[in-house]
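Q: how does the following fold in three dimensions:
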Amino acid sequence: MPSNIESIFARQRATREERKAEDASARAARLKRLREVIVTRIDDIEQALHADLRRTPNGGKEGEIPTVLAEIDNNIAHLEQWMAPQAVPTSPHFQGSQTFIQYEPRGVVLLLGAWNFPFALVLQPLVPIVAAGNSAMVKPNELSPATSAVVAEIIREVFEEQDVAVFEGGIEVAERLQQLPFDHVFFTGSPAVGRLVMAAAARHLTSVTLELGGKCPAIVAPDYDLVDAAGKVTAARFNNAGQLCLSVDHAWVPRAVVEPFCQIVGAVIDKLFYENGELQLNRFPRLVNERNFDRVLSYIDDAVARGARIVRGGQSDRASLTIHPTVLVDVPKDAKIMHEEIFGPVLPVLAYDELCEVTDAIDSHGKPLAMYVFAKKKAFVDQALLATSSGGVTVNHVFMHYVEPNLPFGGVNGSGMGRYHGHAGFLEVSNARSVFIQAESLAD
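A: Presented below is the predicted three-dimensional model:
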């Protein structure tokens, strides 16, 4: 347990005014330094991700590293514009007065990272926290210890503790941090832990950003190309072995084409992850730990016991924490896998006759973080959007509402609250301060 948590928190509070007074160039300089250090540590980052999750290194060309670098570049490019006071039209009754919104930092922010993308889900939200002039106390996730260690090294190399401090450790460290009266808390993780984070923040009336998850559905319309839909759904579902909050949790397919859809999914799985009938472990990440390995297997076993059929996969290896890409059909509504976020390499394919069956089912499970609609007709998409609610939507593709830097990203209700990415991230960790100056009341 770190002994200096409270003293560093006090130092960060004491230096809030200094950071608030800094101009865009000073804040951008910190971000540039962060970028430089990340680029020099690409090999270390990728080796850590391989150690934690068996991710295949790619030289920083894809995945978490370019996501963070893009966020840094976007913030640096627009920071001066975002920091500028926003003029507001004055009503006729107050003509001659000045009215504007001034974006000031919230203050000291607690940032709690996630284990499934343990690099990006710490450093990507850290970027707007720094850009907006806040300080941060950062807790990487202990379930990805190798990446946590590298992230801590990067933060300590780039930042002074009074600006950004990092604390490694387990749940007890997170709980001790949450006892402090932060100005804002940014958490990425499960809805269950999100409730605990929000309850702790409520004791101090601290604002929160919760990036959670949910059962993100894909809906395939009767007129849509099955090959295209199945390929994109498969890539999304089994990315990071399904340990992704944006992953397709389950797919709704017209009843008449469930079998051919599953056959195409199987062919895509073969192409992506197998060679001569053998799963290539260097292409497929592992489950993060035995607890999650057992949890996912229990969902499969429960579904099969209730009448579901495994049409692909089902094999597992505890020694390597590997569950083969698995496809289920005929999954009953009361199966656990239909009520809990799967967060593993299992795809239930569900049959439907009318779109209303799908939208009613989605609505009954709460508002997901994402929804994916594959359709040729605008009317089908419009009806799917009208009858559901979710944090974001991508039509005829996957993840694109997350990738586009100008779209705010976040959940709603059970899948989260608050938005970040690009300008939305800057606004999320800023206080929009309304300023009214009486006409001719101030001298230069």
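
Q: going forward, measure contacts between C-alpha atoms and count neighbours the same way
A: Will do.

Q: so T388 is in contact with H365, correct?
A: No. The pair T388 and H365 does not pass the contact test of Cα atoms under 8 Å, sitting 10.7 Å apart.

Q: comparing these two, which shows the higher neighbour count?
A: A side-by-side neighbour count of T388 and H365, using other Cα atoms under 10 Å, places T388 first with 18 against 15.

Q: what residues are up against that one?
A: For T388, the contacting residues are 359, 362-363, 367, by Cα atoms under 8 Å, 6 or more residues apart in numbering.

Q: got the contact list for whichever strand or helix holds A28?
A: In this structure, A28 sits in helix 24-40 according to DSSP states H and E. The list of residues contacting helix 24-40 from outside it, by Cα under 8 Å, 6+ apart, reads 65, 69, 72, 75-76, 79-80, 83, 127, 130-131, 133, 154-155, 157-159.

Q: make a ChimeraX selection of the buried ones in those residues.
A: Provided next is the ChimeraX selection string for whichever of the contacts of helix 24-40 are buried by 16 or more other Cα atoms under 10 Å:
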select :65,69,72,75,76,79,83,127,130,131,133,154,155,158,159
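
Q: would you mark the buried spots in the helix or strand A165 falls within?
A: Here A165 is covered by strand 164-166, with elements defined by DSSP H and E. Residues of strand 164-166 classed as buried by neighbour count (16+ other Cα under 10 Å): 164-166.

Q: can I get those residues in CSV with distance to I342?
A: Formatted as CSV, the buried residues of strand 164-166 follow (distance: Cα to Cα, whole Å):
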residue, distance to I342
V164, 34
A165, 33
V166, 30
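
Q: so which of the residues you listed comes closest to G242?
A: When the buried residues of strand 164-166 are ranked by distance to G242 (Cα to Cα), V166 comes first, at 28.3 Å.

Q: okay, now the nearest residue to that closest one once chain neighbours are set aside: neighbour count?
A: Excluding its sequence neighbours, the residue lying closest to V166 (Cα to Cα, 6 or more residues apart in numbering) is V138, at 4.6 Å. Residues lying near V138 (other Cα under 10 Å) number 25.

Q: run this one through as well so I can compare:
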Amino acid sequence: MKEQIKSVFDLQQKHKSELRKTDAKTRIGKLRQLKQALENAEEEIFVALERDLRKNSFETTVTELFFTYAEIDHAIKKLRSWMKPKSASRAMSNLFASNKIYYEPKGVCLVIAPWNYPLQLIMSPLVSAIAAGNCVILKPSELSGATAGMISKLISDTFDPQEIACFEGNADVSSELLKLPFDHIFFTGSTAIGKVVMEAAAKNLSSVTLELGGKSPAIVDETCDLQKAAEKIVWGKLVNAGQTCIAPDYVLIKENKLNDFVIHYKTAVQKMFFEGSTINKKDYAKIINAKQFHRLNKLIEEALRDGAVLAFGGKSDEQDLTITPTLLTSVAESSTIMQEEIFGPILPVITYNNIQEAIDFVNRKEKPLALYIFSGNKPKQNKILTETSAGGTCVNDVLVHIGNPNLPFGGVNNSGIGSCHGIFGFKTFSHERAVVFQSKLGLTKMIYPPYAAKMGLLRWLKKLM
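A: Sure, this is the predicted structure:
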């Protein structure tokens, strides 16, 4: 595998100079080729995701396929505009020059994808990398093995490895890939592994985009429609069984609204994911593997031991890796479940007395990938937005910001570095190159030495600045 990786990497290094010369028409052709390959493989995709995560084909279509198709269609529509050099304003140093920003491919790029949305989270950066004119090596997660195998076959059947290649395997494969001097590395996964990726990239001064995670809060105040808020939080928390990087990780709610929220949340869970008293496993995904299953159960056990109250849920079935939707109240801030990203169908609820308490609670933690505000009060919305920091935010909804390719998606500090989707993804995989076309009337020689006779000029220039 080591020799194969190096061989493909060297092949792409030689080929990247050809790709950088490709025009919009050629790149659009590759994007259409990718979309057609995905459409032809839809049935295999449904089977693979059902096997890996027990995803319903409807959920797969909405969260994996339609999302990817929208990314491709948006890039096809906008690519000619993105690729055009952009004019920049003049400055005193180049008063008569023409100033442009050119977008050039970074070269050979590595995309390391996670297991939770194993198709979407590898295809979205691939779309941006193709649009920007790069060679790409893909590394899907071995934890979603059925989808990884399907992706590997799709890529090998569709593209020449000198342009796009895919390597399956465990962490050893990722380690071998990270030793190579890629021009850019795009990683989606945990903060802990993100630090490992960044450390490896630093050895080759490879630029990085890190799409990480963290504890994304939902702040609910007394002015919102509590029933609608609960329904939206249920969907955002429990789609893919909570294994979503921007899922609400915990709720902060006004103390006098706690009981009402619990009732509405439970009602929404029953409506969406239960058939009578039984969880509907046709619509409700499973936990990815036994390791994550036991980790999540341990979080529940430790929270209860630390004084949390089980409002409902808490049941699990190891045989099919299912943990029922679980709501915890009276959760201690020091509890482990409030220290690490949950990444499962467990929702802690914390109460506050005034909005400043909620803001201070959020700010005591690392900056999250997402923050959700449920409030009908504009000044309160603005206060939360002004006094907190997050990768992205929805007001009176959850998750939907990720679906708009006109918005940047990414984290901040602990929750990520850089952004993706749409033009932001195109720029991520491009180098913005400053180019000055100097005029025959260029004035730079006015500042050449000798300097003795030019102090008057300097004073004149200073007045103009």
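
Q: now the TM-score, please.
A: The TM-score (TM-score structural alignment, normalised by the length of structure 1) is 0.98; 442 aligned residues with a Cα RMSD of 1.3 Å.

Q: returning to what we had before: how much does the helix holding A28 of structure 1 stray from structure 2?
A: Mean deviation of helix 24-40 of structure 1 relative to structure 2 after superposition (mean Cα distance after the TM-score superposition for structure 1): 0.5 Å.

Q: which of the residues in that helix are buried?
A: 24, 27-28, 30-32, 34-35, 37-38.

Q: now, the most widely separated pair of those residues?
A: Looking at the buried residues of helix 24-40 of structure 1 by Cα to Cα, the two members farthest from one another are A24 and I38, with 21.1 Å of separation.

Q: report all helices and strands that the helix or strand harbouring A202 of structure 2 contacts.
A: Under the assignment given by DSSP H and E, the secondary-structure element containing A202 of structure 2 is helix 191-204. If contacts are counted by 3 or more Cα pairs under 8 Å, 6 or more residues apart in numbering; DSSP states H and E, helix 191-204 of structure 2 sits against helix 171-178, strand 184-188, strand 207-211.

Q: I'd like the distance between the counterpart of E168 of structure 2 in structure 1 and A120 of structure 1.
A: In structure 1, the residue paired with E168 of structure 2 is E168, using TM-score structural alignment. Per Cα to Cα, to the nearest Å, E168 of structure 1 is found 16 Å from A120 of structure 1.

Q: how about G366 of structure 1?
A: 27 Å.

Q: which of these two has more residues huddled nearby?
A: Regarding G366 of structure 1 and A120, a neighbour count based on other Cα under 10 Å identifies A120 as having more, with 21 against 18.

Q: for the residue nearest to the more buried one when sequence neighbours are not counted, which residues are in contact?
A: Of all residues beyond its chain neighbours, the one nearest A120 of structure 1 is E64 (5.1 Å), with distances taken as Cα to Cα, 6+ apart. Contacts here follow Cα under 8 Å, 6+ apart; on that basis E64 of structure 1 touches 117, 119-120.

Q: please list which of those residues are preserved in structure 2.
A: Of the contacts of E64 of structure 1, the contacts whose aligned counterparts also meet in structure 2 (both residues aligned by TM-score structural alignment, their matches' Cα atoms under 8 Å) are 117, 119-120.

Q: export those to TSV and tack on distance to A230 of structure 1?
A: Conversion of those to TSV gives the following (distance: Cα to Cα, whole Å):
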residue	distance to A230 of structure 1
F117	25
F119	29
A120	27
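
Q: can I get those in a markdown table with distance to G60 of structure 1 and secondary structure?
A: As requested, the kept ones among the contacts of E64 of structure 1 are arranged in a markdown table below (distance: Cα to Cα, whole Å; DSSP: H, G, I helix; E, B strand; the rest coil):
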| residue | distance to G60 of structure 1 | secondary structure |
| --- | --- | --- |
| F117 | 14 | coil |
| F119 | 12 | coil |
| A120 | 12 | helix |
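
Q: hang on, the earlier thing: can I get the helices and strands packed on helix 191-204 of structure 2 in JSON lines including mean neighbour count and distance to I384 of structure 2?
A: Formatted as JSON lines, the entries for these read as follows, by neighbours: other Cα atoms under 10 Å; distance: least, Cα to Cα, whole Å:
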{"stretch": "helix 171-178", "mean neighbour count": "16", "distance to I384 of structure 2": "39"}
{"stretch": "strand 184-188", "mean neighbour count": "24", "distance to I384 of structure 2": "27"}
{"stretch": "strand 207-211", "mean neighbour count": "24", "distance to I384 of structure 2": "23"}
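
Q: for I112 of structure 2, find the nearest of these.
A: strand 184-188 (4.9 Å).

Q: what angle separates that closest one from helix 171-178?
A: Put simply, strand 184-188 of structure 2 runs at 150 degrees to helix 171-178, going by axes from the mean of the first three to the mean of the last three Cα atoms, to 10 degrees.

Q: what packs against strand 184-188 of structure 2?
A: By 3+ Cα pairs under 8 Å, 6+ apart, strand 184-188 of structure 2 packs against strand 108-112, helix 191-204, strand 207-211.

Q: and stretch 32-52 of structure 1, end to end?
A: 27 Å.

Q: just to revisit the earlier point, and the match of E168 of structure 2, what is it in contact with?
A: 139-142, 148-149, 152.

Q: would TSV of those with neighbour count, distance to G231 of structure 1 and secondary structure be doable?
A: Putting these into TSV (neighbours: other Cα atoms under 10 Å; distance: Cα to Cα, whole Å; DSSP: H, G, I helix; E, B strand; the rest coil) gives the following:
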residue	neighbour count	distance to G231 of structure 1	secondary structure
K139	26	36	strand
P140	29	33	coil
N141	28	32	coil
E142	18	34	coil
S148	28	33	helix
A149	17	36	helix
A152	17	37	helix
